[in-house]
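A.B. asks: model this:
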Amino acid sequence: MNSKLEQLYWLNNTNSESIGTDVNELILTGLENNMELNYEDIYEIQKKSTRFTNEVITPEIVTQFIKKVIADDVDVLVPWNVYGELIDAIANHVKNSTLVSKSDMLAKITNLMLRDDKHHIETGDPLRVLDEYGEDKFDLICSFPPLGYKVKTEINNQKFNDELNHLLILKSSYLLREKGQIAFVVTENFFKREKANSILPILEKQGVHLDAAFYLPPGTLTNTGIGTYLVILSHTKFNDLFISELKSENLDQVVESWKNRKESKILQNGKLVECESFTSYVKIEKELEIKRLVNKSNLNTVPFTNLEISINSLSRNENDTFEHHVNTIYLPSIGLSDVVENQQEMKIKPQNYYQIILNDNVNASYLAIWFNTELGLLVRESLMSGSVIKRINKKSLLRTSVYLPEKSIQQRILNIQSKIDEFRNELDSIENKAWNYPNSYEELNKRVEKLNREEGFSEWIDTLPFPLASILYKYYAIKDVTSKKEFLLHFFEAFAQFQVVLMLSAYSKNGSNLDEKYIYNIDASKITRATFGTWVHIGENMSKKLRQLLEDSPEQCLRLFQHKRKGFIKMISSKQIYNILRKTNGYRNDWKGHGGVESTTEAKNRLVLLENELHSLRKVIGDVNEGYQLIQPGTGHFSFGLYHCNCKLLKGTRNTFIEKNIEVLNGLDIDNLYLLEEDAYEPLVLLPFIRLMPSPNTQVNACYFYNRLDQDGVRMVSYYFDQDADVKIQDNSIQSIIDNLNIN
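C.D. replies: Have a look, this model is predicted:
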């Protein structure tokens, strides 16, 4: 049989189509039939099962962390036990353990999985079972209860209607020894302090305080796409809260920084923040990115209260509308639809907007456009709160700042925008007349020539990664029409492959925890002998999945690519790009299929068609590549928790590359290429389908793209280096990568 899950279905006399089968029944039957199951098997079974369950196994990163930080010879309480996985991970450090299982079935599974006599299991409602412990105390209290599960109960004569994990923390806290620690997985809701019976302030009053909040990125948990936190509480009150992101790659560094309460240079490895003001790791992440962009642009920080006269919102009544005011903007309270100047431009219901009446310190037109820029969108995202539906509340809006140039400069930027709009109107007019009055083509051509700026195109080529820019520059520099057409076809094919390699690299590195609905299963045999059409087909299907992930779980999508900003991901998953690539692949197939000698006139006509698609592609790509670097690592060393590396920046058309020293979280392999977001510390390693290497005959460094697997090696082609355009290399890693694609 192919998997442990299939074996379990077989033991239970059912099949994988039977979604009603309880996962716990499957696991218990397997164990009772002496089937060898470990916790990794159970994790995979839960992930693949079609039946949702609240009994989710503790993420491995959490058990790894607790194993690293636990003292020896401790008494442990697990108020919400699933399968005993927490105790199994730390068994060598445990003196005695008490686990509370909500059902006999979970207790039986735990006993069969642990197989030792150092643990004691209680069965029943954990909130009631904990009442029976009286004077018993524990050194470590740890659990991973179901998230977002609300319960009504009474603790110490105070009524609560709160999340189960919050209530378990509160009830367990009375059983914590003086030097003990509590470790629980929670959502952002745990840090809220507004309500009279919020759990965190109550804990603080009884002498239990937050020590650390370790962010678990979206995808860490099997049953949710939201980010969560492993919080550590103790009787010790610190002046600040230690926060970081918890991943296997930085676990040792984070533990060291936390134990020493020492900040790292980068947020992922640790930062100390004010405990009472902390609400979200992602919020701080975005605030740091905002600060970087503001410093780079040299903008003024302006408190929002210095600009607004009033902020109004509508009731839920569908017929309500805002009263008209001059110098006003409308800002969405949910989502990231455009901020607009009038109600007629609204894309969502008016009830989901704030009407912001502005004073004379700012121009409404400028502020509306600014809120829709990269920086403005980051500010809006940083204001959002909520575990499921994130929204901006009025209080956070009044506390924020915007980042603007002087008012005189604002007007000059609006003047530039006005000229850009004039250019667009002129082009629209030319386009309209070209199709309605084609015989006036000579006059229209003169109007187009006045607007044409060749130098702008060459500057744009230099923003592209070298593997693409090198091909496009050959098209740009050469005069022969047929050759220009061929280089453009090569460029589109290389671009299609480059897109797929980026997506495959992200999924290969960080996609193991993604829900299957976001993964496109690739037929590996298609890549064995890939064509232009193959890359377009794979890319089109992967981009659909990627767009869905970006919509459903933007934070998870950003971490898939190890990015902080969405622009690049939006570009590589763009529908427009695949419309262009489908069309250019269609041209190529038609032209190759008809064969025969190509006349000069025909070559010119074909070139025009391809150039039209190139202009469309440029419009979609824009300047998004400006914020990213394709790098080839050189020598490096570790220092102060970071890897310092001398790298070549593979950008633009020149193959004498600029060298730059960078700092990243982990070591880099000199045989790989990496994509690094500007001012980030986690480059994405690219799969070796694209190589920068010495050509076999000339030993000149050239860029090669994977073409196909042959019996005698891997065929790689260069689309611009004609001295050694077609080479064979021996690389078993490519064969292995292609074979593993079917596993996804």
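A.B. asks: from now on I want contacts and neighbour counts done on CA atoms only, so please keep to that.
C.D. replies: Noted.
A.B. asks: contact partners for the residue most central in space within the chain?
C.D. replies: Centroid-nearest residue in the chain: L558, 1.7 Å away (criterion: CA atoms, centre = their mean). L558 makes contact with 550, 564-566, 569, according to CA atoms under 8 Å, 6 or more residues apart in numbering.
A.B. asks: does it belong to a helix, a strand or coil?
C.D. replies: helix (DSSP: H, G, I helix; E, B strand; the rest coil).
A.B. asks: between the contacts of L558, which is closest to K544?
C.D. replies: Minimum distance to K544 across those is 10.0 Å, recorded for L550 (CA to CA).
A.B. asks: so the closest one sits against L560, correct?
C.D. replies: No: L550 is not in contact with L560 according to CA atoms under 8 Å; the separation is 10.1 Å.
A.B. asks: ok, those two, which is more surrounded?
C.D. replies: More crowded of L550 and L560, by other CA atoms under 10 Å: L560, with 26 against 19.
A.B. asks: report the contact partners of A680.
C.D. replies: Applying CA under 8 Å, 6+ apart to A680 gives the contacts 563, 664.
A.B. asks: apart from its neighbours in sequence, what residue is nearest V294?
C.D. replies: Y403 (6.9 Å; CA to CA, 6 or more residues apart in numbering).
A.B. asks: what's the neighbour count on the one you found?
C.D. replies: For Y403, the count of nearby residues is 23 (other CA under 10 Å).
A.B. asks: this one as well, want them side by side:
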Amino acid sequence: MGSIEEIWNLVDQLHGRGERITLQDLIREVKSQGLFLSVDVLAELAWRTERSEILVPPPLVRKTISALLKHKIYRKVLDPWDRLGGLIQLVSPESTRLSILYNSFYQELFSVVEGNTDISFVMGNPLEFLSKNDSHWDLIVSCPPFAMRRDKIILQAGDSIETVSDSMELLLLLQACTRLSAEGTALFVVASRFFGSNSFRHLSSIGIHLEAIVHFPPGTFAPYTDISTYLIVLRQIDVPKMTFLAEIGSEDDIQPVIRNMTSSKQGRILEHGTFVDPHSFRSFKAIQLAFDINQLSRRMNLEPIPLTSIIKEINQSNIKLEEGFEDLPDALYLPIVGKSDAVTHLSDIRLKPRNYVQIVMKSEKTSAEYMARFFSSELGRLIRDYLLRGGTIPLSSLKESEVYLPSVETQIKMINAQNEITELRAMLHTIEQQLWKKPNDVDNTLKSLKNINRETGFGVWVETLPFPLASILWRYDAESDVRMKKEHLFHFFEAMAQFNTMLLLSGLKSDSSLLVSQRETVFANFNKESLYRSTFGTWIVLGERIAKLIRTQMGNRAEGSRESCLKAFRSSRPDLIDTLSSKKTFEVLKRTADFRNKWKGHGGIENGQEAQKRLSALETELAVLRQLMIDTYEGYQIIRPENGVLKSGIYHMQVSSLMGTRQIFKKISIQTTLMPDSDKLYLYFEGNPEPLELLPFIKFKSGPSSEENACYFYNSVEKSGVRWVSYHFDKEAEFLEADAVLEQTLKSLI
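C.D. replies: Coordinates of the predicted model:
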């Protein structure tokens, strides 16, 4: 077999002769030298030379199919749209195997792949072959191209004959199913458009049931496409039943999913198996949204009610009206596209009227004000996302939707509370305006601020932060000496830069394909010694680069880009990721780093007045950061595993929650699909069964008493070991020890 190095030597030879290289030229050169290529090598060559179509599913898909076919012998096997033999090779050589190759180019590719010599093939249009050939097959397995041209076939279902029009790859699936043996199985890799297609609707007429759906997340087929893809399992069945649904995002998911599929068993987590009505199934994302809605509503202790039970009418915009709608009482205006808030006044709509619907509420059931807030809340936005069809919310879906409301009395209390919050915001705004209009009246401004009780609010916010950061702010808040308070804030901002970048880098590293593809961008001008000394500036530069990449991924409209980014951070909510990668967050960190360099490098002697001035500058930046990070960590925790047991494939773990300022860490119970390492720290999003493993740039040391539990930040790699520093624990402010795990992590990054 020819290795990838040998093949690229051939490419260099052809380049040396000044020849333009096509994939076909390369294949002919390979054949002339008597080489055979693996499926993966040939697929990579095709992508590098011509950015060609998908010639073979990626390894994750093939390993899933291989696990599904393991230990089974099929007498006759067909791939009706083959190119490289990548799927039919997974079947035992004891089977009679036939591949249909659409053209001579596919035949050339097929002929140079190792392992294909024992596989028979025919060339031609597979639709014509299937319509004329009466053979029946025990297994049909294929991954035809996505989104082919439209075509039509004549389908005979019992005594009826009709013409079916659809995309060619879906017609191929339908036609192939007419050639299944009585006990036969068809495995096809399809895009989500299959589930709403004519071909899907006609399967039941020929006695074919959709037995299982396995979702592969967006990005699985990268770099060819970022769309969601599905492996579907089709069989003949007399009595229709529910369809098994699961998601495989990594090789670790394959065995639990296959085990649950073959035993028709519900998985412990959604991704490992559930059952759905195949005729109402739209996408795995819709099922996931429904699951998230159910989980969140249960945590809120709210029951679903039909939207139609609390409304009088739903109106679409009218182009004859200047504002698009008649101004009716008890009405709200809900965007049916985009992410804008629902509003209660026509003057507040931000999009064109045609992008809204008017919903008139029954005032005895709820209020327009409450429902506008509801549809703009986390739960309301999940419901809006669930109702989307092709980027818009159809009126029919809205009328069939459910909402989750507390009692009318509770709604009134919530609106009153919201009004108080709004009033507080207005008071703060007024005080801020007064401060800058009347600077000499600052004493009265400070008195007004005391009434708003800022100190209590600050303490509550600090308790929402991870312990590595909260413990430093506790030292700052408890300190009375101005210079010491200033030093504590410098420590906080430096720790914040390192902590933020650690979280971003941990998420990036968890998606190996993203890290590999962006490594040169992220670590440009870095060498392996660059991180051997932890500096404020280094963490900011590295963090800014990753943040820019994350913002691009989160803002990418290509299907799956945002979802794959959320999956990398083990979250279904973007709030933490948005804050970590925010430009404003890094602007604060850069300004404080500039302060440190300016004041420590060229600041001269610092008197009491200058120290207070500098502290005020840092406190201003802290106020900006606090505003950016309000509720950022809600639903998230930094955890350290303690112990656990395995039950039915799920690890039931007791972990320490390293949140807030207290050194006595709260113990909580979680369920995970992977056994976490007790020597590592994780970012845990409530309800997600797979916490994000954090890179080891932070270390906890437990003392003989809880008061001596301490957090240390990585500082430098030295000849005698790794230096760690604590910004809150004076008794042992730093220590030096050998740390092979940390050093190996640094080497693996660059």
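A.B. asks: please state their TM-score.
C.D. replies: Superposed pair, TM-score by TM-score structural alignment, normalised by the length of structure 1: 0.91. Supporting alignment: 729 aligned residues with a CA RMSD of 2.9 Å.
A.B. asks: for the residue at the greatest distance from the centre of structure 1, give its distance to E431 of structure 1.
C.D. replies: Going by CA atoms, centre = their mean, the residue of structure 1 most distant from its centre is N439, 51.5 Å out. Distance of N439 of structure 1 to E431 of structure 1, given as CA to CA, to the nearest Å: 13 Å.
A.B. asks: what segments of the stretch 101-250 of structure 2 are strands?
C.D. replies: 120-123, 137-142, 150-157, 160-167, 180-191, 208-216, 229-236, 243-247 (DSSP state E, counting those that start in this stretch).
A.B. asks: could you dump the ones you listed into TSV and include mean neighbour count?
C.D. replies: Converted to TSV, the strands of the stretch 101-250 of structure 2 look like this (neighbours: other CA atoms under 10 Å):
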stretch	mean neighbour count
strand 120-123	15
strand 137-142	25
strand 150-157	15
strand 160-167	13
strand 180-191	20
strand 208-216	24
strand 229-236	22
strand 243-247	25
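A.B. asks: do you know which of the ones you listed lies nearest R259 of structure 2?
C.D. replies: Closest of the strands of the stretch 101-250 of structure 2 to R259 of structure 2 is strand 243-247, at 11.4 Å (criterion: CA to CA).
A.B. asks: Provide the aligned range in structure 1 for the closest one.
C.D. replies: Mapped onto structure 1 using TM-score structural alignment, strand 243-247 of structure 2 spans residues 241-245.
A.B. asks: and the helices in the stretch 501-650 of structure 2?
C.D. replies: 512-522, 536-555, 561-568, 575-580, 583-602, 608-628 (DSSP state H, counting those that start in this stretch).
A.B. asks: so the longest one matches what in structure 1?
C.D. replies: Matched against structure 1 by TM-score structural alignment, helix 608-628 of structure 2 falls on residues 600-620.
A.B. asks: so what touches the matching stretch?
C.D. replies: With CA under 8 Å, 6+ apart as the criterion, stretch 600-620 of structure 1 contacts 481-482, 484-485, 488-489, 571, 574, 576-577, 580, 584.
A.B. asks: filter those to the buried ones?
C.D. replies: 481-482, 484-485, 488-489, 571, 574, 577, 580, 584 (16 or more other CA atoms under 10 Å).
A.B. asks: what lines up with the residue nearest to the centre of structure 1 in structure 2?
C.D. replies: Checking with TM-score structural alignment, L558 of structure 1 has L566 as its match.
A.B. asks: what's the answer for E345 of structure 1, then?
C.D. replies: By TM-score structural alignment, E345 of structure 1 lines up with D348.
A.B. asks: residue contacts, its match?
C.D. replies: If a contact means CA under 8 Å, 6+ apart, then D348 of structure 2 has no contacts.
A.B. asks: now do G30 of structure 1
C.D. replies: Per CA under 8 Å, 6+ apart, neighbours of G30 of structure 1: 8, 11, 36-37.
A.B. asks: one more: S571 of structure 2?
C.D. replies: Contacts of S571 of structure 2 by CA under 8 Å, 6+ apart are 685, 688.
A.B. asks: can we see that at 7 Å?
C.D. replies: Counting by CA atoms under 7 Å, 6 or more residues apart in numbering, S571 of structure 2 makes contact with F685.
A.B. asks: good, wrapping up.
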